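*Asks:* Give the three-dimensional model of this entry:
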Amino acid sequence: MTLKIPLENSSFNLDVSGIAGFFGGEESFAAMSSVHLVRGRRWLGWYNSPGSYYVAKKYGVLAKSRVWDGLYPGVNVDPTTMLELDGKVGPRYVAAHSGTRMEKTGHLAYLLASHYSDLEVDQVIPGPSAKSEAHITIASLEEFKEFEGYPKLPADHLSPFDPIATVPIAFSVGASVMCAIFGDWYCFAMIILGVVCNGVSCFVIGSGVLKIKQPNPSPHSPPGDGVLFNAPGSRVILLKGSEKIISSITRGRFFLEYKSQSQYHDIGYSSVALTMQFLLQLFIVPQGQLFGQIMFLSSLGVSWIFNAYLASVDREDLQKRILMRVLLQKPTFRTVALPKWTSLVVFAAVYLQAKPEGTRGLLEQLIPNDTAVWRLVKSAVVEAVERNKDPSEVVAERNLDHLDNQERGLLEDMMKQASIGYNAGNDFKL
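*Replies:* Model prediction:
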């Protein structure tokens, strides 16, 4: 008994081939971009995904040769940067002991600053006003220890396998089986082609090994203690630890290692396969029956929903988890609120206990003001740290006849804040 094809006598033709290569392209690209952060994700791309042409154009620029550049023109970029595992600019960094000054740091510092930016305040240092305007997060970093498989990041710290990934696979296979049962071999072939092309592409892109690259400072380097900050008045992150661990934050990065680098021919071939998938679907899907076209479109719809689900995953959050658990091994930290920026800067200088030149450099970076009053404030703080004495007492020992009344008033206000920061820095225990 031969089964009758549903909707066989309908005169309506559902021409979906024209949208197959474009619809859902951004979601498909975003979904594939998480392939290195989710366990088993590279093996779970076997479904008929929409947006094949868009994905091919995005990944095609990774391959490097005259042929690939002709097929997929554009600036050749690194896979790590394209997949947003590197490339973000971190905040400024000022070291308290080594004299290091960095106007911008790297991707790991960006992740760390983002992780600490919205933490709740653990301690409030009271001041003249009820409102605390400056916040500093103090993080104590353990000495770096090589983890198993170093420098390859261990898979057990990636996002766990998500069983929802089996839904689009099952639906695409089911849709192709339904097309075969009713003899629509055109739509059957195009669904299977989409499954194979997307699966191979996901496997190829996911074949890169996620590793961490770190500088290797001298074992005799001074401690790397210092502060990360974007601008005066912003949230400050005070880091205490060895030069090795802190330089890993400021100058280290994630990177993907492919067997095919630096030409990435395998990525180029998979991009060609996705392009051919789009072209074949453009011509062949209209030859199928209406029922088969509905099955084809349904498989794209389910896959698009799954890709949108994957695209909603916060990839930065997954990277932060890897950074905090693997590289930094769950550091101890506390966030302190201080009345003003001046009290915060003095708190940091006192807590770091740098040599006079280090304290001076820290103050110059955090308080760039260059007036008579501010020069006096900064020199008093440097001397106070050196002598272990309250900055207000240091200023009281100096001749202030060269200051007018307005400057004396400003100096008095600043020294009140300096005293608050000095006492808080001396008393603080992490």
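*Asks:* rest of the way, CA atoms for contacts and neighbours
*Replies:* Will do.
*Asks:* For residue 154, see how far away the spatially most central residue of the chain is.
*Replies:* The centre of the chain sits closest to residue 316, judged by C-alpha atoms, centre = their mean, with a distance of 4.0 Å. Residue 316 sits 17 Å away from residue 154, going by C-alpha to C-alpha, to the nearest Å.
*Asks:* Equivalent analysis for residue 363, please.
*Replies:* Taking C-alpha to C-alpha, one finds residue 363 at 40 Å from residue 154.
*Asks:* before we move on, what about residue 224?
*Replies:* Remark: distance between residue 224 and residue 154 (C-alpha to C-alpha) = 26 Å.
*Asks:* next one: residue 164
*Replies:* When C-alpha to C-alpha is the yardstick, residue 164 and residue 154 sit 23 Å from each other.
*Asks:* Could you look up the SS state of the residue nearest to the centre of the chain?
*Replies:* Of the three states, residue 316 takes helix under DSSP: H, G, I helix; E, B strand; the rest coil.
*Asks:* these two touch, right, it and residue 110?
*Replies:* No - taking contact to mean C-alpha atoms under 8 Å, the distance of 10.1 Å between residue 316 and residue 110 leaves them out of contact.
*Asks:* To compare against the first, here's the next sequence to fold:
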Amino acid sequence: MPPVTIDTDNFSLDVGGFAGFFGGEEAVSAMETVHLYRARRWTGWFNSPGSYSVGKHYGRLANSRFWNGMFPGPNIEPTTYIGLDGKSGPMYVASQSGTFLKQTGHLAYLLMQRCKDQRAVIVEGRKTRANKVTILDMPDIKFDSDTENSLTIHARDGFHKHIALIPIATSVVTCVLCAWGDDWYCFSLILLGILVNGISCFVIGSASIVLQSGASSKNAPPGDGMLMDGNHVIVVRGKEKDVLAITQGKFHLEYQPWVRRRVRKERRTRSIIGDGIRDFHHLFGKKDAESGPGPETETQDLDDDAEANDEYAAIGFCSLLLVIQFLTQLLLIPQGKLFGQIMFLTSFAVSWAYNLFLSSMDGEYLQEVQLAQALNLSDDRMKTYKLGTRTAAAVFACLTLQPDCEHKDWGNRGFKPQEILRQFIPNDTHVWAVWREQVLEQMRSSKQVLQSLDLEACGNRIAAFNDVDKNLLNDLLSDARTAYQQYLVLQVRSSLIGSVSSSVKKEAW
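*Replies:* Predicted structure coming up:
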């Protein structure tokens, strides 16, 4: 059998065909983390695969007539497009201000997901369908001094910047080895990939994340309320301005002026393609009744209330560079030597592994951590309780929302406990009506003895009840007692913590 030989002078891997497509999804997903980690935008100097996919994906952010023709598709705001906005949050019901939001935004969604993952305190009692109630005491949010309702989010520090040295070093070493092997085609292509990916990461990641909250009045009542998502409820307590940061706030990518240019959207007039007469009139400035106003008149008649449009030409330019990189690699890689092509593939493989590492990270979890750190939502301010029934959860949430005043002043505060209970259980049968009355009677009482939550306390209102209704009411009152007992424990614990903190302050003085 004759020996098998490989002519390395004429052999070519021809990797240009997949150079721009291989690892495209991983590269796009990795680019979405560029705002979530500190110094992430400075660590993109490596020959990354998937340049065509990344260029086509982020080219839609340019949002201008020129770039829309090159990268067609819907023009979505960068914050939503990258995944920092767009999620629908749970329903919000205020307990005093009367605010009702059927759907909140992205930040409320992140908060709900974080509370769902929190370890809960198990409340003993009857069990049917478990419900979780998280009590969140909002801190006093310190917004940026130059703005009233904005807060700059600082990116999270991580070990990714150390791991990024691996693909960066690999790309640089393979580039140098190609030059040492006198393969200037592969040398230039690896160098081109390093520069284009590094510039793209720097430009796309140059924005800072800003939390934009809703405007609130200084004389507004407390923003206490509930975020309700199925079997999980978050009781939010705090000032209106602090609660608005959750219920109406959102993330926003704030780009520098050299990346973002704000222009006014022009109202474009429709015309027929190929209408030479109109073009002829505009060319020579002829005006008559049929030709209509000239360009100067149209410019002057722009709507003063036209909507502003943000153009990101720098991102469009980076996307164009990524597409050019793909085309260049497609054409010139076959011209390189076998050694240079192997070096090119090596840089691609290591960069793809790093992109895979970045894309495997949970972006929503990183956003949850950033939100909690920015608003100082520590575990001490968030306590989750798991109650065995929805009835107990309704009473417990209602008790934690009652204002610190006499029940006679509830109306002046706008507090309606019966409406809070109905948000949980809208049933209007006689049994549920009696149960609600007994719960409200106990809440109005200043005594800690739970006399109103006994079946005997219902009196003549249950005289017409059969045994089934009485047993049901007894179970519901038992759930209310469970919730009330847990609330009393919570009050005692809060008073102890308050007394300890006050004594510590006195000792410090």
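*Asks:* Could you quantify their similarity as a TM-score?
*Replies:* The TM-score (TM-score structural alignment, normalised by the length of the first structure) is 0.91; 420 aligned residues with a C-alpha RMSD of 2.3 Å.
*Asks:* can you give me the helices for the stretch 401-509 of the second structure?
*Replies:* Assigned helices in the stretch 401-509 of the second structure, in chain order: 410-413, 417-424, 430-444, 467-508 (criterion: DSSP state H, counting those that start in this stretch).
*Asks:* out of those helices, nearest to residue 57 of the second structure?
*Replies:* Within the helices of the stretch 401-509 of the second structure, the stretch nearest residue 57 of the second structure is helix 417-424; the backing value is 42.9 Å (C-alpha to C-alpha).
*Asks:* how big's the offset between that closest one and the first structure?
*Replies:* Plainly put, helix 417-424 of the second structure ends up 1.5 Å away from its match in the first structure on average once the two are laid over each other (mean C-alpha distance after the TM-score superposition for the first structure).
*Asks:* what's the matching range in the first structure for that helix?
*Replies:* With TM-score structural alignment applied, helix 417-424 of the second structure matches the range 359-366 in the first structure.
*Asks:* quick one: contacts of that stretch?
*Replies:* Stretch 359-366 of the first structure is contacted by residues 94-96, 99, 231-232, 345, 349, 353, 378-379, 382 when judged by C-alpha atoms under 8 Å, 6 or more residues apart in numbering.
*Asks:* In strands, which of the residues you listed appear?
*Replies:* Assigned to strands by DSSP state E, the following of the contacts of stretch 359-366 of the first structure qualify: 94-95.
*Asks:* can you list contacts of stretch 406-423 of the first structure?
*Replies:* For stretch 406-423 of the first structure, contacts defined as C-alpha under 8 Å, 6+ apart pick out 125, 127, 338-340, 342-348, 350, 373-374, 377, 381, 390-392, 400.
*Asks:* One more pass at 6 Å, please.
*Replies:* Among residues not part of stretch 406-423 of the first structure, those counted as contacts by C-alpha atoms under 6 Å, 6 or more residues apart in numbering are 342-344, 346-347, 392.
*Asks:* Which of the residues you listed sits closest to residue 80 of the first structure?
*Replies:* residue 344 (36.7 Å).
*Asks:* got a list of what the corresponding residue of the second structure for that closest one touches?
*Replies:* By TM-score structural alignment, residue 344 of the first structure lines up with residue 393 in the second structure. The contact partners of residue 393 of the second structure, by C-alpha under 6 Å, 6+ apart, come to residue 387.
*Asks:* And residue 363 and residue 154 of the first structure? Which one has more around it.
*Replies:* For residue 363 of the first structure versus residue 154, the count of surrounding residues by other C-alpha atoms under 10 Å is larger for residue 363: 24 against 15.
*Asks:* ok, now how distant is residue 18 of the second structure from residue 109 of the second structure?
*Replies:* Note on residue 18 of the second structure: its distance to residue 109 of the second structure, by C-alpha to C-alpha, is 39 Å.
*Asks:* distance of the closest residue to residue 396 of the second structure other than its chain neighbours from residue 16 of the second structure?
*Replies:* Spatial nearest neighbour of residue 396 of the second structure, chain neighbours left out: residue 483 (4.9 Å); criterion: C-alpha to C-alpha, 6 or more residues apart in numbering. With the distance defined as C-alpha to C-alpha, residue 483 of the second structure ends up 67 Å from residue 16 of the second structure.
*Asks:* ok, those two, which is more surrounded?
*Replies:* A count of neighbours by other C-alpha under 10 Å puts residue 483 above the other of residue 483 of the second structure and residue 16, at 26 against 19.
*Asks:* Having no further points to raise, I will conclude here.
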